[in-house]
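Undergrad: I'd like to go over a predicted model; first the sequence, then the structure.
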Amino acid sequence: MQALNINITIEPHFFTKDPASTDLGKKIVRHSIEMINELGFEAFTFRKLGVAIGSNESSIYRYFESKHALLVYLINWYWSWIEYKLVFVTTNIPSAKEKLNNAIVLLTQETIEDTNVSFINEVLLHKIIISESSKAYHTCDIDAENEKGFYKTYKRVVQRVSSMVLEINPSFEFPHMLVSTVIEGAHHQRYFSEHIPALTDVVKGKNNIVRFYTDLVFKSIS
């Protein structure tokens, strides 16, 4: 079956020039993901990226005003992709419990590369979301950026799944706290399982992270 070539649309205020509109822009995004994953966000610079892609540093600034803006773009791309997949796995599912279960699995499972998007490696991007995304939130400009809508895609994902929780138990008091805890907790457990395994109960091949958070959600709302 031929790939569908899914187009994830990102709002214009996340970039100076849409990187998906040109080959250079796609190259910038693809290589930035690889380099941030390899070097870490602190050590990553546009100068290093320019050398890697054979372009001058100023050409990168035509797309993103700073590496912080690039990171915010990557975060929004990731959550827009997750939202697309969330709609796909929950649409036309009549059972509220099955719909919520599908959502939890999507949010907590190990990421595999989506061949429908050619210039994004979702596996590496997921690793960046786990290890680096908090650096976009933990800044002195967070309130102003939140007002501008920088994180509304992530908030929209949480809202969608929170609505599924309330569909099962309308009187549950903490739907947003539960869903955001599941997402962030699953990210931490993935990171710990790779780097500090003593902090987890992950066993290879047993899908423990998905099972743990699925069990946690349904027990919490029952």
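TA: Received, thanks.

Undergrad: rest of the way, CA atoms for contacts and neighbours
TA: Will do.

Undergrad: Name the SS class of I10, please.
TA: Following DSSP: H, G, I helix; E, B strand; the rest coil, the label given to I10 is coil.

Undergrad: any idea how far L74 is from it?
TA: 10 Å (CA to CA, to the nearest Å).

Undergrad: One more: I36?
TA: In terms of CA to CA, I36 sits 11 Å off from L74.

Undergrad: From the centroid of this structure, which residue is nearest?
TA: Central residue of the chain (CA atoms, centre = their mean): Y78, 3.8 Å from the mean position.

Undergrad: these two touch, right, it and V123?
TA: No: in this structure Y78 lies outside contact range of V123 using CA atoms under 8 Å: 10.5 Å.

Undergrad: tell me the SS of S118?
TA: coil.

Undergrad: Please name the nearest non-neighbouring residue to it.
TA: In this structure, S118 finds its nearest non-sequential neighbour in N5, 7.4 Å apart by CA to CA, 6 or more residues apart in numbering.

Undergrad: here comes the other one, which I'd like you to weigh against the first:
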Amino acid sequence: MKSLLSNIKIVVPDKIFIKDPETSDLGKRIIEHSIELIDEIGFDNFTFKKLGIKIKSNESSIYRYFESKHKLLLYLSSWYWAWIEYQLVFETHNISDTVNRLEKAIEVVTRPVVEDSNYTHVNEIVLHRIIVNENSKSFLTKEVDLENKDGYFIVYKRIIGRLNDMILAVNTDYAYSLSLASTITEGSLHQHFLNDHFKSLTNCNDQKTPTSFFKRLAIDAITKKL
């Protein structure tokens, strides 16, 4: 899978950025160091001025790539979900058993992240931490409907769609497939957040992972006799 992924460009909806940061060394430095800085100080305290100081470049140079820090967060979120989607496709495409395929898909979406050496300007472990802590800020805005219409969340929605199809492949009569798919995807982030910050509010830990929880939840829900 690694050899295949090394030849794949992560595709982010082009309306999110002004200039594709993948096309220049400065753009890649913006992505690399924005991930580091957001992880260090949080998205609320993050500014392009602070990023400019970190990368030793004018603040105005960052605005040539992104019109706002919100668009930058949308880019990081979309990049992350596109990266997850490629893993999801490659790791499930040759699994014929529908239950095993769904369990593998849940594993890909919910498991802890390891760094991928194919993308040297993106630390996926740190990016995952940002997604756990900050992802909801990319869509909990007044502009969400317009941004959704413009396709900003298309990658995230594709992941939900793929999970939905795999759920229905196990049980075509299951009436809540989309609700379950979105609960798995978004709920796993929440369980990782609780495990990091509110351990008294979750049963998840190093032994009982979000992956094992959502596998059990999904399979029990889909196969339960009503």
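TA: Received it, and whenever you're ready, just let me know what you need. Since the structure is predicted, the reported quantities are computational estimates derived from the model, not experimental observations.

Undergrad: and N164 of structure 2, how far is that from A221 of structure 2?
TA: Counting by CA to CA, the gap from N164 of structure 2 to A221 of structure 2 is 13 Å.

Undergrad: The two: which is more packed in?
TA: Counted by other CA atoms under 10 Å, N164 of structure 2 and A221 do not tie: N164 has more neighbours, with 19 against 15.

Undergrad: so what's the more buried one up against?
TA: S177, L178, L180, A181 (CA atoms under 8 Å, 6 or more residues apart in numbering).

Undergrad: Mind jotting down where the helices sit in structure 1?
TA: Counting by DSSP state H, structure 1 has helices at residues 23-39, 46-53, 57-61, 67-90, 96-108, 122-132, 134-137, 142-147, 152-168, 175-195, 208-221.

Undergrad: now those in CSV, with distance to F14 of structure 1?
TA: Below are the helices of structure 1 laid out as CSV (distance: least, CA to CA, whole Å):
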stretch, distance to F14 of structure 1
helix 23-39, 13
helix 46-53, 17
helix 57-61, 13
helix 67-90, 6
helix 96-108, 24
helix 122-132, 17
helix 134-137, 13
helix 142-147, 11
helix 152-168, 12
helix 175-195, 23
helix 208-221, 32
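
Undergrad: so which of those helices gets nearest F15 of structure 1?
TA: F15 of structure 1 sits nearest to helix 67-90 of all these, at 7.0 Å, using CA to CA.

Undergrad: quick one, the closest one and helix 23-39 angle?
TA: 90 degrees (axes from the mean of the first three to the mean of the last three CA atoms, to 10 degrees).

Undergrad: Might one say that F64 of structure 1 is in contact with F15?
TA: Yes: using CA under 8 Å, F64 of structure 1 is in contact with F15, at 5.2 Å.

Undergrad: Looking at the two, which has the bigger crowd around it?
TA: More crowded of F64 of structure 1 and F15, by other CA under 10 Å: F64, with 23 against 19.

Undergrad: what's the counterpart of that one in structure 2?
TA: With TM-score structural alignment as the criterion, the equivalent of F64 of structure 1 in structure 2 is F66.

Undergrad: Pull the contacting residues for its match.
TA: F66 of structure 2 touches I16, F17, I18, K19, L72, counting by CA under 8 Å, 6+ apart.

Undergrad: Would you point out the most distant pair within the residues you listed?
TA: Within these, K19 and L72 form the most distant pair, 11.5 Å apart (CA to CA).

Undergrad: okay, those two: which has more neighbours?
TA: A count of neighbours by other CA under 10 Å puts L72 above the other of K19 of structure 2 and L72, at 22 against 17.

Undergrad: how far away is the nearest residue to the more buried one once chain neighbours are set aside from L217 of structure 2?
TA: Leaving aside its sequence neighbours, L72 of structure 2 sits nearest to F66 (CA to CA, 6+ apart; 6.1 Å). According to CA to CA, F66 of structure 2 and L217 of structure 2 sit 39 Å apart.

Undergrad: What residue in structure 1 is paired with N135 of structure 2?
TA: Using TM-score structural alignment, N135 of structure 2 lines up with S133 in structure 1.

Undergrad: nope, V109 of structure 2 is what I meant
TA: By TM-score structural alignment, V109 of structure 2 lines up with L107.

Undergrad: Just want to check the distance between its match and V182 of structure 1.
TA: Taking CA to CA, one finds L107 of structure 1 at 8 Å from V182 of structure 1.

Undergrad: And V158 of structure 1, by the same measure?
TA: Where V182 of structure 1 is concerned, V158 of structure 1 sits at a distance of 10 Å (CA to CA).

Undergrad: One more: N7 of structure 1?
TA: For N7 of structure 1, the distance to V182 of structure 1 (CA to CA) stands at 27 Å.

Undergrad: Tell me how many other residues surround the aligned partner of K48 of structure 1 in structure 2.
TA: Applying TM-score structural alignment, one finds that K48 of structure 1 aligns to K50 in structure 2. Using other CA under 10 Å, K50 of structure 2 has 14 neighbouring residues.

Undergrad: Please apply the same query to S6 of structure 2.
TA: 12.

Undergrad: Could you identify the residue of structure 1 that aligns with it?
TA: Checking TM-score structural alignment: S6 of structure 2 goes with L4.

Undergrad: can you check A82 of structure 2 too?
TA: Match for A82 of structure 2 (TM-score structural alignment): S80.

Undergrad: Enumerate every residue touching that match.
TA: Neighbours of S80 of structure 1 in contact, by CA under 8 Å, 6+ apart: I8, T9, I10, T153, Y154.

Undergrad: Of those residues, which is the most crowded?
TA: Busiest of those [other CA under 10 Å] is T153, holding 20 neighbours.

Undergrad: which ones are touching that residue?
TA: Here T153 of structure 1 is in contact with N76, W79, S80, E83 (criterion: CA under 8 Å, 6+ apart).
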